[in-house]
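Novice: could you look at this predicted model? Sequence included:
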Amino acid sequence: MEQINMHQHEESQDDNYGMFVAEYMNPEIYRAAKAGDISGFKRAIEDREASPFNQVSPQEDTVLHIAAYSGHVLLVELILTHRIDLSSKKNSNGNLPIHAAASSGHLSTVKSLLGFPERDGEEWRVSALKEVNKNEETALHVALKNHHEKVAEFLFELCPCVSSYPNKEGKSPLYMAAEAGFLDLVKLMTAETVEVVVMDNSMSSSETRSVVHAALRGRNIGNFSIFIEGK
């Protein structure tokens, strides 16, 4: 059967799984993951000689990345049931599956990835939300970059500290939220990071200028003028 062409590479897994060599991704497995085809994926799992869990795309996406990006919650949960370690695997861009789900705005999939019962609780969740890709972006950055406000709010509530993390462009999630015009989210972020409900004299002039600049870039200064004045 024709295979998707990519280089083979060896990567480490969680201690429970040891070492494995990632194989070429079978096109049928890719299509099943992309379409959320539970029956087709279950058939692939039964093939012991070509496990779908050890296969990656040319971008080094695992089946969990693909299912997460496509928003297939049931398939995501099926994959996690068999291979929980895939939630910690990065692709060639340094993205975890949580980045994939956040980038496409699938809130239910984001919740499933972060709340799967067999995970190691709060410590792993916070660690995943602090993890950055090659652009130094957390899942929160990625959600905001793609204008997924509800996903961004959910991620921020789970890990507020990342709202101040700058990416490679020097943009923090707070800056990106202001740029996008997400006033309610900016209020939440400033309440957490500056310990005030509104941006008034308690926020430094440099911080205020940064958020105002972001609002201007996004042409949202009208919305933010009231907020900045604390009215």
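Specialist: Here it is on my side, so go on.

Novice: CA atoms for contacts and neighbours, from now on please.
Specialist: Fine.

Novice: does the one residue sitting closest to the centre of the chain sit in a helix or strand, and which one?
Specialist: Per Cα atoms, centre = their mean, the C-alpha nearest to the average position across the chain is that of residue 99, at 2.1 Å. Using DSSP states H and E, residue 99 sits in helix 97-104.

Novice: packing partners of the lengthiest strand in the chain?
Specialist: Longest strand in the chain, counting residues (DSSP state E): strand 19-24. Judged by 3 or more Cα pairs under 8 Å, 6 or more residues apart in numbering; DSSP states H and E, strand 19-24 is in contact with strand 9-12, strand 55-56.

Novice: this is the other structure I want to compare:
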Amino acid sequence: MPFSSSLNPHRPGLAAQPKQDAALSRNVSSYKEPGYEIEPLEVTEILPNCCEFDNQINLISEAYNLVYGVSTNLLGSTNLNKIETPVKNTVLHIAAWNGNNAIVNLVVEHAPKLLFTFNKNNDSALHVAARGGHIQTVKKLLASYANIERHDIKMAWLEYTNNLDDPKEYDEKSNMEDLLEFVKMKNVQGNTMLHEAMLCNKSNNISGDNIFEVCELYENEDCLGNSLAKCCYEYALEIVNHAKKSVLYLAVENGEEDVVQLILENCLNSNEAKPKGLSPVVAAILKRNQGM
């Protein structure tokens, strides 16, 4: 029986949002992630006293024990890499969805390959952290992707990009080139992490401009002179999801005037700056937002 948790990253509104810092809910019930059929779970109560555990790793370890009938050392990288839910969410996905940065750090320390693992929705940990509105978690994850001074993270990058021939040639320029491609990765809905940040539940008072503030921290340039700090605003105009919506469109749709102004101000100097997909003006008209 696969290890199962009710904390699989999912679109808010399809199922109840997981409680902050709770690795497993008291009652584990089946749900459907968009596009995927999940068999009903046989275990209805895994952890009746979950709040008594010290941290999420203990919670997941106990659930693993109860589901499989054996104990496991979750701090062993092999075990961490293997654990997943029915829709392929890893321990890092679960920690990122909950915004538990202590667990994110712990998992990255012991199993950096999980930074490059995607679930069935083709979500990276960045997608689910942004979807949950956990900007500090996005910040920590990006810092991990950029930390190629750590040999294991550098090797994880090289394995992910199928470029293990000469690790010595992998430098900050190479890393920025790869990071730019990684940030543009789309999930099944066609959303990048920037789209997910705009789509997240705003009940946590997270503003959309926070995601750009985090991206602006990465000014190192690749061999073509591109950096995440420069390109994140272009991506907000140029990359559209399967609904043909750009990040700019979503910002207009959400009524986030500060975000719209920030994106436009940082794209004014580009002669090619033109929103792709549905016109943001249409979103403003549909929302009857004359100011926008």
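Specialist: Alright, I've got the coordinates. This is a predicted model, so every value here is computed, not measured.

Novice: what TM-score do the two superposed chains give?
Specialist: Between these two chains, after superposing, the TM-score reads 0.69 (TM-score structural alignment, normalised by the length of structure 1); 192 aligned residues with a Cα RMSD of 3.5 Å.

Novice: picking that back up, okay, the helices and strands packed on strand 19-24 of structure 1, which one's buried deepest?
Specialist: Mean neighbours per residue, mean count of other Cα atoms under 10 Å, is largest over those for strand 55-56, with a mean of 24.

Novice: report the distance from that strand to the chain centre.
Specialist: 20 Å (Cα atoms, centre = their mean, to the nearest Å).

Novice: how big's the offset between the helix or strand that it is followed by and structure 2?
Specialist: Using DSSP H and E, the helix or strand that follows strand 55-56 of structure 1 in sequence is helix 63-70. The superposed helix 63-70 of structure 1 is, by mean Cα distance after the TM-score superposition for structure 1, a mean 0.5 Å from where its aligned residues fall in structure 2.

Novice: what range does helix 63-70 of structure 1 cover in structure 2?
Specialist: Using TM-score structural alignment, helix 63-70 of structure 1 lines up with residues 91-98 of structure 2.

Novice: any idea how far residue 179 of structure 1 is from the alignment partner in structure 1 of residue 80 of structure 2?
Specialist: Using TM-score structural alignment, the partner of residue 80 of structure 2 in structure 1 is residue 52. Distance, residue 52 of structure 1 to residue 179 of structure 1, by Cα to Cα, to the nearest Å: 40 Å.

Novice: the more surrounded of these two?
Specialist: Legend: neighbour count by other Cα atoms under 10 Å for residue 52 of structure 1 and residue 179, higher for residue 52 (28 against 25).

Novice: hang on, the more buried one packs against residue 61?
Specialist: No. Using Cα atoms under 8 Å, residue 52 of structure 1 makes no contact with residue 61, being 11.7 Å away.

Novice: quick one: the helices in structure 2?
Specialist: Taking DSSP state H, the helices of structure 2 run over residues 56-68, 77-82, 91-98, 101-110, 125-131, 135-146, 151-160, 172-183, 193-199, 209-215, 228-238, 247-253, 257-265, 280-286.

Novice: how about those, which one is nearest residue 117 of structure 2?
Specialist: Closest to residue 117 of structure 2 of these, according to Cα to Cα: helix 125-131, at 7.9 Å.

Novice: in structure 2, what range does stretch 130-145 of structure 1 match?
Specialist: Using TM-score structural alignment, stretch 130-145 of structure 1 pairs with 184-199 in structure 2.

Novice: distance between the matching stretch and the chain's centre?
Specialist: Taking Cα atoms, centre = their mean, one finds the center of stretch 184-199 of structure 2 at 9 Å from the center of the full chain.

Novice: rewinding a little: how about the helices and strands packed on strand 19-24 of structure 1 in TSV, adding distance to residue 93 of structure 1?
Specialist: Output for these, formatted as TSV (distance: least, Cα to Cα, whole Å):
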stretch	distance to residue 93 of structure 1
strand 9-12	15
strand 55-56	13
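
Novice: out of those strands, flag the one nearest residue 108 of structure 1.
Specialist: strand 55-56 (23.8 Å).

Novice: now that closest one on structure 2. Mean distance?
Specialist: Looks like 1.1 Å for strand 55-56 of structure 1 (mean Cα distance after the TM-score superposition for structure 1).
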